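Q: What follows is a predicted structure for the sequence shown.
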Amino acid sequence: MYAEHTDGTPGLREKLMGVELPPIPKPNASREARVGVEVRNALAFKLYGTATGMPPTHRLEIRFTSSRSSLIISQATGLPTSENYGIDVQYNLIEVASGKSVMTGTTFSRVSYDNPGSYQRFSRNRAVRDAEDRAANEIAENINTRLASFFTAGS
């Protein structure tokens, strides 16, 4: 699937490198803005690797919402000891030349994390951030797989 074509037509790698990733619209300095940057950066690395300079043939617009839910609450402190973090994503692949949408899709990620120590603020914040990063990487992997399928099969 990722091999170069012998007939001179662009291979999958070149097609993926032609996907432009505009910034994900979220309020500046918000937690969701940081997650949006993580999703975009992880996806950019999966699409381009370390290469740059291809003219865009497609633009991928991404919108997402995130959620947190408590799984286990400590009876002693009333604070959660285990939580879920989720990201729900809608994306739209637009052909730059025509401006038409050629593919739309949705994906999601749910990850769980423990809150070590009910009063340890730094460790709680770090656990949430690690969960956000894991979910963002999973979203990027899902979208990358779908894009590879689209450019290989054409649908």
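A: Perfect, I can see it now.
Q: make it CA atoms for all contacts and neighbour counts henceforth
A: Fine.
Q: in the longest helix seen in the chain, what's buried?
A: Ranked by residue count under DSSP state H, the longest helix found in the chain is helix 121-153. Within helix 121-153, the residues scored as buried using 16 or more other C-alpha atoms under 10 Å are 124, 127-129, 131-144, 146-148.
Q: How about stretch 55-72?
A: Pro56, Thr57, His58, Arg59, Leu60, Glu61, Ile62, Phe64, Ser66.
Q: Those residues in strands, which ones?
A: Within these, residues falling in strands by DSSP state E are His58, Arg59, Leu60, Glu61, Ile62, Phe64, Ser66.
Q: any idea whether the most far-flung residue of the chain relative to its centre is helix, strand or coil?
A: Most distant residue from the mean C-alpha position of the chain: Ala76, 36.7 Å away (C-alpha atoms, centre = their mean). Put simply, Ala76 is coil when judged by DSSP: H, G, I helix; E, B strand; the rest coil.
Q: The structure to be compared is supplied as follows:
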Amino acid sequence: MTFSMGKAAPKGKPAVLAMLLLALAVLPACQFRPMYGSTGGQALSGVSVADVDTREGQQVRNHLIFLLSGGATPASPNQEVRLRVSSTVQGLADVSRNPVTNQIGNSAGAVTITASYDIYDFATKTITHSGRRSAQASFDKTSQSFANQRAQRDAENRAAREVAEQLRLAIASDLDAS
């Protein structure tokens, strides 16, 4: 639809302009904030991670420290994350031993790492938030024992990294909510 120079603009144009101005006035009142904004990083950099006692727990802890503060230890932490990490290994597709060659056929396994966490606030001396996250990684088994051990260890490391990333998001969400 075209308008000639002599005709007036459609009547709906002022209404659309008024709605646009109203939306611009109301939208800044929304509480939307990006998760990776500058305020979240400052809160996370003041969080320390307590020591753990298992290899899988150490993998989760190391990656979580890197995600929270780039690997640096906070000078004066406000909160401490206390982790409890457990790991389970299960066979997914076990194949029986071949009676002629006495070799085990290829099969698969899965590692599940579960981490429970508490956020301890040093100021109030209380646990402010708790949660639990888990991740699973699969691996192939062969007839070679070293290859099986290495594949399982790699799966544990992958699952630990995934749990640490989930923990970082959960901790950021918990701290942002308080």
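A: Received, thanks. Note that the structure is a prediction, hence the values are computed from the model and not measured.
Q: Ser45 of the second structure: what's it in contact with?
A: Leu68, Ser69, Pro74 (C-alpha atoms under 8 Å, 6 or more residues apart in numbering).
Q: for Val89 of the second structure, that is, sorry about that
A: Gly109, Ala110, Val111, Thr112.
Q: The third one matches what in the first structure?
A: So the one you mean is Val111 of the second structure. Aligning on TM-score structural alignment places Val111 of the second structure opposite Tyr85 in the first structure.
Q: A helix includes that match, no?
A: No - under three-state DSSP, Tyr85 of the first structure sits outside any helix and is assigned strand.
Q: Name the residues of stretch 92-102 of the first structure that are buried.
A: Per 16+ other C-alpha under 10 Å, stretch 92-102 of the first structure contains these buried residues: Asn92, Leu93, Ile94, Glu95, Val96.
Q: what helix or strand is the nearest residue to Ser101 of the first structure once chain neighbours are set aside on?
A: Excluding the flanking residues, the one nearest Ser101 of the first structure by C-alpha to C-alpha, 6 or more residues apart in numbering is Ile94, at 4.3 Å. Per DSSP states H and E, Ile94 of the first structure falls inside strand 80-95.
Q: I would like the residues contacting stretch 44-64 of the first structure, please.
A: 13, 15-22, 24-25, 87-97, 140-141, 144.
Q: at 6 Å what do you get?
A: 16-21, 88-96 (C-alpha atoms under 6 Å, 6 or more residues apart in numbering).
Q: Quick check: the gap between the counterpart of Glu132 of the first structure in the second structure and Ser45 of the second structure.
A: When the second structure is aligned by TM-score structural alignment, Glu132 of the first structure is paired with Glu156. For Glu156 of the second structure, the distance to Ser45 of the second structure (C-alpha to C-alpha, to the nearest Å) stands at 26 Å.
Q: Asn142 of the first structure matches what in the second structure?
A: So, by TM-score structural alignment, Asn142 of the first structure is matched to Gln166.
Q: equivalent range in the second structure for the next helix or strand after the strand holding Ile94 of the first structure?
A: Later in the chain than strand 80-95 of the first structure, the nearest helix or strand by DSSP H and E is strand 101-114. Here strand 101-114 of the first structure aligns to the second structure at residues 127-140, judged by TM-score structural alignment.
Q: Map Arg68 of the first structure across to the second structure for me.
A: Per TM-score structural alignment, Arg68 of the first structure is aligned with Val89.
Q: Helix or strand: which one has its match?
A: Residue-wise, Val89 of the second structure maps onto strand 79-91 under DSSP H and E.
Q: Equivalent analysis for Leu21 of the second structure, please.
A: Going by DSSP H and E, Leu21 of the second structure is in helix 13-26.
Q: Can you give me the stretch of the first structure that that helix aligns onto?
A: Using TM-score structural alignment, helix 13-26 of the second structure pairs with nothing in the first structure.
Q: Check what contacts that helix and list those residues.
A: Contacts of helix 13-26 of the second structure (C-alpha under 6 Å, 6+ apart): none.
Q: Over to stretch 103-116 of the first structure?
A: 81-93, 124, 135.
Q: Same check on stretch 155-170 of the second structure?
A: With C-alpha under 6 Å, 6+ apart, stretch 155-170 of the second structure has contacts from Gln59, Val60, Leu64, Ser134, Ala135, Gln136, Ala137.
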